[in-house]
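A.B. asks: sequence unavailable; structure follows:
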């Protein structure tokens, strides 16, 4: 799990660097470009194959404009949509590089920054996923150290080993160990404990009926189930 999240974190950082590169490149393009008007003369239909095998339509506007050398340019937008954003005959604002007029785009926020928006969304999502994992992992380890140092040690009866189907990563779900403990000082109360996620079946490695649990002396609902006796996943 940690290796997967490390890869995701590195990938998100790589995407952020790529976002910075494309953003600087786009800013330089905008700062060195001229703005004129053009006309949409046609809509080019393209097909996008979806993951389920179906195809989706996308309409790319084809536009004409006159550059600073009084030459007519006919270009197709890289960005398409469905339904089409533009219609034939519509007048649009064009931004283009005077040294390379074939490098032209329709001058709106989405068209200019489409690539950067997609990269940015992917980078943020991946960073939040991996960053949250490492953040909560640090908190969990800090809490674990606190319980091992200051918690009350009890032996809880192992009741079951179950698959945590709430979590699925690459088609696999972790296991958890459930146990219960009855405090002799308050015999009417039974406490149920759940271990952290275990990414292999621990059943063959459990040859005991009880498991050590460290509980908060103030609040028994705060606890740590000690699974250090299990082998480590490499």
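C.D. replies: All right, it came through fine. As the structure is a computational prediction, the values presented were derived from the model and not from experiment.

A.B. asks: CA only for contacts and neighbour counts going forward, please
C.D. replies: Will do.

A.B. asks: and the helix or strand harbouring residue 146, what does it pack against?
C.D. replies: Using DSSP states H and E, residue 146 sits in helix 114-150. When contacts are defined as 3 or more CA pairs under 8 Å, 6 or more residues apart in numbering; DSSP states H and E, helix 114-150 packs onto helix 2-31, strand 210-215, strand 223-225.

A.B. asks: any idea how far the second one is from the chain center?
C.D. replies: How far strand 210-215 lies from its chain's middle: 35 Å, per CA atoms, centre = their mean, to the nearest Å.

A.B. asks: one more to weigh against that first structure:
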């Protein structure tokens, strides 16, 4: 058989387009799985969470770009405000935690009242009951994964139609 017969052996003779499509689908699938795992963690947290009222007692301003591989600070690198929240769980012992989600401009101000979700068996595992703290990471990872896998699938389908 000659190369012009149209018979292809799988994994042999793949062109750059097929490898790019495969890599893009694999990358997207990985990000989609991470997004789904993070969503599962949030859902699991919500099913076990107790609620309490809390107060933002401070804003912890941090510049997350410190320590990155780029030694030169970019002009658009601005510090983010992470709310520090104090609340009292059912056991009566006041607790304080820093939210894992920061923003600039700040989402909260000192003195703001917030709803806190925490695990009864581990009150130090607490989060502000808000969209960003519960769903931002799952949506970012899942969205990037869906977009990448979709683009890779489109490239694979277009490459398949051409051959």
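C.D. replies: Great, that's in hand. Since this is a predicted model, take the numbers as computed values, not measurements.

A.B. asks: circling back: next SSE after the helix holding residue 146 of structure 1?
C.D. replies: strand 152-163.

A.B. asks: by how many degrees do that following strand and helix 114-150 diverge?
C.D. replies: Orientation of strand 152-163 of structure 1 against helix 114-150 (axes from the mean of the first three to the mean of the last three CA atoms, to 10 degrees) gives an angle of 140 degrees.

A.B. asks: contacts only, for the counterpart of residue 159 of structure 2 in structure 1.
C.D. replies: Here residue 159 of structure 2 is matched to residue 137 in structure 1, going by TM-score structural alignment. By CA atoms under 8 Å, 6 or more residues apart in numbering, residue 137 of structure 1 lies in contact with nothing.

A.B. asks: where's residue 56 of structure 2, which helix or strand?
C.D. replies: strand 49-62.

A.B. asks: next, the mean deviation of that strand compared to structure 1.
C.D. replies: Superposed on structure 1, strand 49-62 of structure 2 shows a mean distance to its aligned partners of 0.6 Å (mean CA distance after the TM-score superposition for structure 1).

A.B. asks: and that strand, which stretch of structure 1?
C.D. replies: Taking TM-score structural alignment as the measure, structure 1 aligns residues 33-46 with strand 49-62 of structure 2.

A.B. asks: so how far is that stretch from its chain's centroid?
C.D. replies: 35 Å.

A.B. asks: go through that stretch and flag the buried ones.
C.D. replies: 33-43 (16 or more other CA atoms under 10 Å).

A.B. asks: try stretch 70-88 of structure 2
C.D. replies: 78-88.

A.B. asks: list the contacts of that stretch.
C.D. replies: Contacts of stretch 70-88 of structure 2 (CA under 8 Å, 6+ apart): 52-65, 94-106, 108-109, 116.

A.B. asks: cool, and stretch 53-68 of structure 2?
C.D. replies: The contact list for stretch 53-68 of structure 2 (CA under 8 Å, 6+ apart) reads 73, 77-88, 98, 108-116.

A.B. asks: pull the number of nearby residues for residue 106 of structure 1.
C.D. replies: For residue 106 of structure 1, the count of nearby residues is 23 (other CA atoms under 10 Å).

A.B. asks: give the contact list for the equivalent of it over in structure 2.
C.D. replies: By TM-score structural alignment, residue 106 of structure 1 lines up with residue 128 in structure 2. By CA under 8 Å, 6+ apart, the contact list for residue 128 of structure 2 reads 99, 114-117.

A.B. asks: which residues are in contact with the equivalent of residue 112 of structure 2 over in structure 1?
C.D. replies: Residue 112 of structure 2 maps onto residue 90 in structure 1 when the alignment is built from TM-score structural alignment. When contacts are counted by CA under 8 Å, 6+ apart, residue 90 of structure 1 touches 39-40.
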